[in-house]
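Novice: got a predicted structure plus its sequence, pasted below:
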Amino acid sequence: MNPSSNRIARMWHTVLPRRGSVARPSDRVQGGLLAFVVVLALAVLPFAASFGSETYVRQQLQSAEQLRTRTQVVATLLADGPALKANTRSGVAGSGEPTDATWTLADGTRKTGKIVADQGAVKGDRLPAWVDENGNPSQPPLTGAAVVIEAVMSALGLWLGAAGLLALAYCLTAYTLDRFRLARWQQEWFREQNRKTHS
């Protein structure tokens, strides 16, 4: 039997001690607390799933609204983009910067403004850009994949946060019980030493 299996078996016997067990009351308290923490962490799962589902519905509505009001256009740079610079640590080029550009809307209206141009882009380059219903630059709309990822991460984050707090509470309690057991052991040891000295 491997060490992890032995540990699990010891925890189980601490929670439900067999006849003749040498488990101390504090051991049973700690084992019972561990079982309670595990059950409570599992009980949080449905709430986390519900939170993720609500987040999905909310983000889906937001995505639909953004897709309805935002349009992708082709913008022409009126100036050079940021100079191409490699990250000295990774060797990868950094992010782009807002750069003057012009674009034409579906009704023929010509607009100018700033769009994010990648490093190394030059004047005259044509780049895709997203604009709102007024033709002004905007962020890309939420995609279906982004909505799913956001919902999953929200649910997972909530559960991990709750599980982390429960684990912290258990560890603090276990630390307190260990200090209590150590103090009791020291008292018993001193008592035994005094008994031997005076006998």
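Specialist: Received the coordinates, thanks.
Novice: only C-alpha atoms from now on, for both contacts and neighbour counts.
Specialist: Noted.
Novice: which SSE is the residue most central in space within the chain in?
Specialist: The centroid of the chain falls nearest to Gly157 when counting by CA atoms, centre = their mean (4.4 Å). Using DSSP states H and E, Gly157 falls within helix 144-198.
Novice: elements contacting that helix?
Specialist: helix 25-69 (3 or more CA pairs under 8 Å, 6 or more residues apart in numbering; DSSP states H and E).
Novice: who are the packing partners of the helix it packs on?
Specialist: helix 3-15, helix 144-198.
Novice: what's the angle between the helix holding Gly157 and helix 25-69?
Specialist: Relative orientation of helix 144-198 and helix 25-69, computed by axes from the mean of the first three to the mean of the last three CA atoms, to 10 degrees: 170 degrees.
Novice: and helix 144-198, how far out from the chain's middle?
Specialist: Here helix 144-198 is found 22 Å from its chain centre; the criterion is CA atoms, centre = their mean, to the nearest Å.
Novice: again, but for stretch 41-55
Specialist: Between the centre of stretch 41-55 and the centre of its chain there are 14 Å (CA atoms, centre = their mean).
Novice: quick one: contacts of that stretch?
Specialist: For stretch 41-55, the external contacting residues (CA atoms under 8 Å, 6 or more residues apart in numbering) are 150-156, 158-159, 162-163, 166.
Novice: buried stuff in it?
Specialist: 41, 45, 48-49, 51-53, 55 (16 or more other CA atoms under 10 Å).
Novice: second structure follows, compare the two:
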Amino acid sequence: MLRFLSRELHSWRLMHASSNRLVRPTDRVESLVLVALLVSALAGVLVALTIGGNTYAAHKAVAEVQGPRHSVSATVIATPRQDDDPTVVAWRRPDGARLTAEVDTERHDRVGRVRIIWLDDEQHVADPPVTHTDAVVEGVMAGLGVVMLTAMGWWGLVLLVRAAADRHRMRRWEAEWRELDIDSHR
């Protein structure tokens, strides 16, 4: 771990930007590419913040315009015969009338199971209400997803640049060692 850290810290030295003739051109190009990757990673963080904020705003707007909903306990009266068939549930209204509806199938559905379903004001089955907490969680998750993608892309590109630069340096060193070896046998 310390070897990796010292190698990364070495790559950010300012000597690569100096006019020192001992610094190889490959090192200069490598440093320039790594700085460009760092700047692009910072831009990726700004994109992540923007996407997270937009996702939060969209979910918050949905939460504000959705109609009132309430939950009821419904009993499963028919399970699906095929995978894409809905489950049929029944419940009683406050006045005692029995209502039935088709809802999305859950994995543990069986006849007699009690499920919680959401109804709108017209007693139609509706999606669960979107809360402010849901909007915050969705915004944070969207932002973190973009940050993770940016970090993995940055890390992969840094490794690729480092590997290419190391390969080039190794070829140069091998050539120089061969030249030194040939000259020493004369």
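Specialist: Right, received. Where do you want to start? Quick caveat, the model's predicted, so the values are computed rather than measured.
Novice: need the helices and strands packed on helix 25-69 of structure 1 in a markdown table with distance to Ala75 of structure 1, can you?
Specialist: Shown next, in a markdown table, are the helices and strands packed on helix 25-69 of structure 1 (distance: least, CA to CA, whole Å):
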| stretch | distance to Ala75 of structure 1 |
| --- | --- |
| helix 3-15 | 60 |
| helix 144-198 | 25 |
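Novice: and stretch 39-57 of structure 1 against structure 2, how far off on average?
Specialist: Its matched residues in structure 2 lie on average 1.8 Å from stretch 39-57 of structure 1 after superposition (mean CA distance after the TM-score superposition for structure 1).
Novice: trace the residue nearest to the centre of structure 1 over to structure 2, please.
Specialist: Counting by TM-score structural alignment, Gly157 of structure 1 lines up with Gly145 in structure 2.
Novice: identify the residue spatially nearest to that match, adjacent ones excluded.
Specialist: Excluding the flanking residues, the one nearest Gly145 of structure 2 by CA to CA, 6 or more residues apart in numbering is Ala48, at 7.9 Å.
Novice: which is the next helix or strand following the longest strand anywhere in structure 2?
Specialist: Determined from DSSP state E, the single longest strand within structure 2 is strand 70-78. Next along the chain after strand 70-78 of structure 2, taking DSSP H and E as the criterion, comes strand 87-92.
Novice: superposed on structure 1, what's the mean shift for that following strand?
Specialist: So strand 87-92 of structure 2 averages 2.8 Å relative to structure 1 (mean CA distance after the TM-score superposition for structure 1).
Novice: that strand: what's the following helix or strand?
Specialist: Once strand 87-92 of structure 2 ends, the next helix or strand along the chain (criterion: DSSP H and E) is strand 98-103.
Novice: name the next helix or strand downstream of that next one, please.
Specialist: strand 114-119.
Novice: helices or strands next to the next helix or strand after that following strand in the packing?
Specialist: Later in the chain than strand 114-119 of structure 2, the nearest helix or strand by DSSP H and E is strand 125-126. Of the remaining helices and strands, those touching strand 125-126 of structure 2 by 3+ CA pairs under 8 Å, 6+ apart are strand 114-119.
Novice: now do the strand it packs on against strand 70-78, angle only.
Specialist: Using the same axes, to 10 degrees: strand 114-119 of structure 2 against strand 70-78 is 130 degrees.
Novice: tell me the helices and strands packed up against strand 114-119 of structure 2.
Specialist: strand 70-78, strand 125-126.
Novice: and that strand, how far out from the chain middle?
Specialist: Remark: strand 114-119 of structure 2 is offset 32 Å from the chain centroid, using CA atoms, centre = their mean.
Novice: in it, what's buried?
Specialist: Buried residues in strand 114-119 of structure 2, counting neighbours by 16+ other CA under 10 Å, are found at 114-115, 117-119.
Novice: hang on, the earlier thing: quick one: the buried residues of stretch 41-55 of structure 1 as a markdown table, columns for distance to Val116 of structure 1 too.
Specialist: As requested, the buried residues of stretch 41-55 of structure 1 are arranged in a markdown table below (distance: CA to CA, whole Å):
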| residue | distance to Val116 of structure 1 |
| --- | --- |
| Ala41 | 44 |
| Leu45 | 41 |
| Ala48 | 36 |
| Ala49 | 36 |
| Phe51 | 34 |
| Gly52 | 32 |
| Ser53 | 33 |
| Thr55 | 29 |
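Novice: out of those, who's nearest Gln193 of structure 1?
Specialist: Ranked by distance to Gln193 of structure 1 (CA to CA), those are led by Ala41 at 45.1 Å.
Novice: what about the residue lying closest to Glu133 of structure 1 once chain neighbours are set aside, neighbour count?
Specialist: For Glu133 of structure 1, ignoring the flanking residues on the chain, the nearest one in space by CA to CA, 6+ apart is Thr69 at 5.2 Å. Look at Thr69 of structure 1: counted by other CA atoms under 10 Å, it has 14 neighbours.
Novice: again, but for Gly143 of structure 2
Specialist: Counted with other CA under 10 Å, residues neighbouring Gly143 of structure 2 total 23.
Novice: what sits against it?
Specialist: So Gly143 of structure 2 contacts 48-53 (CA under 8 Å, 6+ apart).
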